[in-house]
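> below are the sequence and a predicted model; questions follow.
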Amino acid sequence: MRNSFPARGERVCGGAVDTQALGEEMGAALEAGDLVVLEGPLGAGKTTFTQGIAKGMGVKGRVTSPTFVIARQHASLSGGPALVHVDAYRLGSDLGELDALDLDTDLEDAVVVAEWGGGLVEQLADSYIHVSLDRHTHSATEARIISWRVVGGM
């Protein structure tokens, strides 16, 4: 990840627009080989955040939850890295399933964003960006607290 985005931070996002805007900021700083691990309960905004990342990266296609397909690949519109959006919840404990998906790109040449990836997909890279989406603190509103930190040496 480029230095244009802080390695650690926290922001209160008032709703989907703010969540996508923060994702877009991060997406503009991501580089090939980056791994983003998203954690948070159902409805916390993981896919919404990924939509922002996709916009910041300038990739093709509509970003939707990969729940039923496990992973979706979005090619770059400008020669940058592809975005691989993964639902790690369905991978169980076997990362071999990710390799078996026959993605059209080498994961080292893409940005991988994994929903529900904690405790599993970190094995894909020496360092990664951990993003936590907390909606429980503001459960009466659409607001959520999004915090992130780089783990390892990016």
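All right, it came through fine.

> CA atoms for contacts and neighbours, from now on please.
Fine.

> and the residue nearest the centre of the chain, how far from R8?
Closest residue to the average C-alpha location of the chain: V113 at 3.2 Å, with C-alpha atoms, centre = their mean. To R8, V113 is 17 Å away according to C-alpha to C-alpha, to the nearest Å.

> one more structure, for comparison:
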Amino acid sequence: MEAPAAPHNPSDRNHGEPNPAGPGDPADVRRTLELTVTSPEAMLDLGRRLAGLLRAGDLVMLTGELGAGKTTLTRGLGEGLNVRGAVTSPTFVIARVHPSLGDGPPLVHVDAYRLGGGLDEMEDLDLDVSLPDSVVVVEWGEGKVEELTEDRLQVLIARATGDTDDDVRRLTVTGLGERWAEADLDALKA
């Protein structure tokens, strides 16, 4: 039996066209939103808004060059999720767990920059064990953690080309899978 098609959303990049993953593939359900962020403070605020959409079991993959704002976005997520501890780049420790100060899920913040392989190399981090009860954010996770779940949020952060302000970033937020088919990604707009 074929899964019902996701409702058309004007912000969908593929406008209801099949995903290259193929028909019937859970990753075929895709929603995309493009945003512009003009400052580090605005990136923190976006993270706080994104936290309002997240729940235990969510995987967020952040992609962008060094200094793009991945950790700043995650810091805002941590504030929005009300977790303990300063959210800083886990580059040298690979992963940090930030327990919730309330009744929300903990935040697991991973920096996969130094990890070369796919999910096999990340098994020691036990992300598959943490995922059901936590919000897991993986910087540099593309090609490494997709196998953890069919439902994930991918955030691509790029410096704005041609803009004279070095703080301006263009973000492409893509929700993959059934979890994100009905999510209100428009809530991320400022």
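Received it, and whenever you're ready, just let me know what you need. Here the structure is a predicted model, which is why all the values come from computation and not from measurement.

> returning to that earlier point: so the residue nearest to the centre of the first structure versus H138 of the first structure, what's the distance?
Relative to H138 of the first structure, and taking C-alpha to C-alpha, V113 of the first structure is found at 25 Å.

> ditto for E122 of the first structure
28 Å.

> now V86 of the first structure
Separation of V86 of the first structure from H138 of the first structure (C-alpha to C-alpha): 27 Å.

> of the two, who's got more company?
V86 (26 against 13; other C-alpha atoms under 10 Å).

> how about the more buried one, what's its partner in the second structure?
Residue pairing (TM-score structural alignment): V86 of the first structure is matched to V110 of the second structure.

> pretty sure the residue nearest to the centre of the first structure is touching G33, no?
No - judged on C-alpha atoms under 8 Å, V113 of the first structure makes no contact with G33 at a distance of 10.7 Å.

> for G119 of the first structure, which three-state class applies?
Put simply, G119 of the first structure is coil when judged by DSSP: H, G, I helix; E, B strand; the rest coil.

> now do the same for it: its match in the second structure.
So, by TM-score structural alignment, G119 of the first structure is matched to G143.

> which non-adjacent residue is nearest that match?
G118 (6.2 Å; C-alpha to C-alpha, 6 or more residues apart in numbering).

> the one you found - how many residues pack around it?
Using other C-alpha under 10 Å, G118 of the second structure is surrounded by 16 other residues.

> do E142 of the first structure as well
Residues within reach of E142 of the first structure, counting by other C-alpha under 10 Å, total 13.

> if anything else comes up later, I'll come back, but that's it for now.
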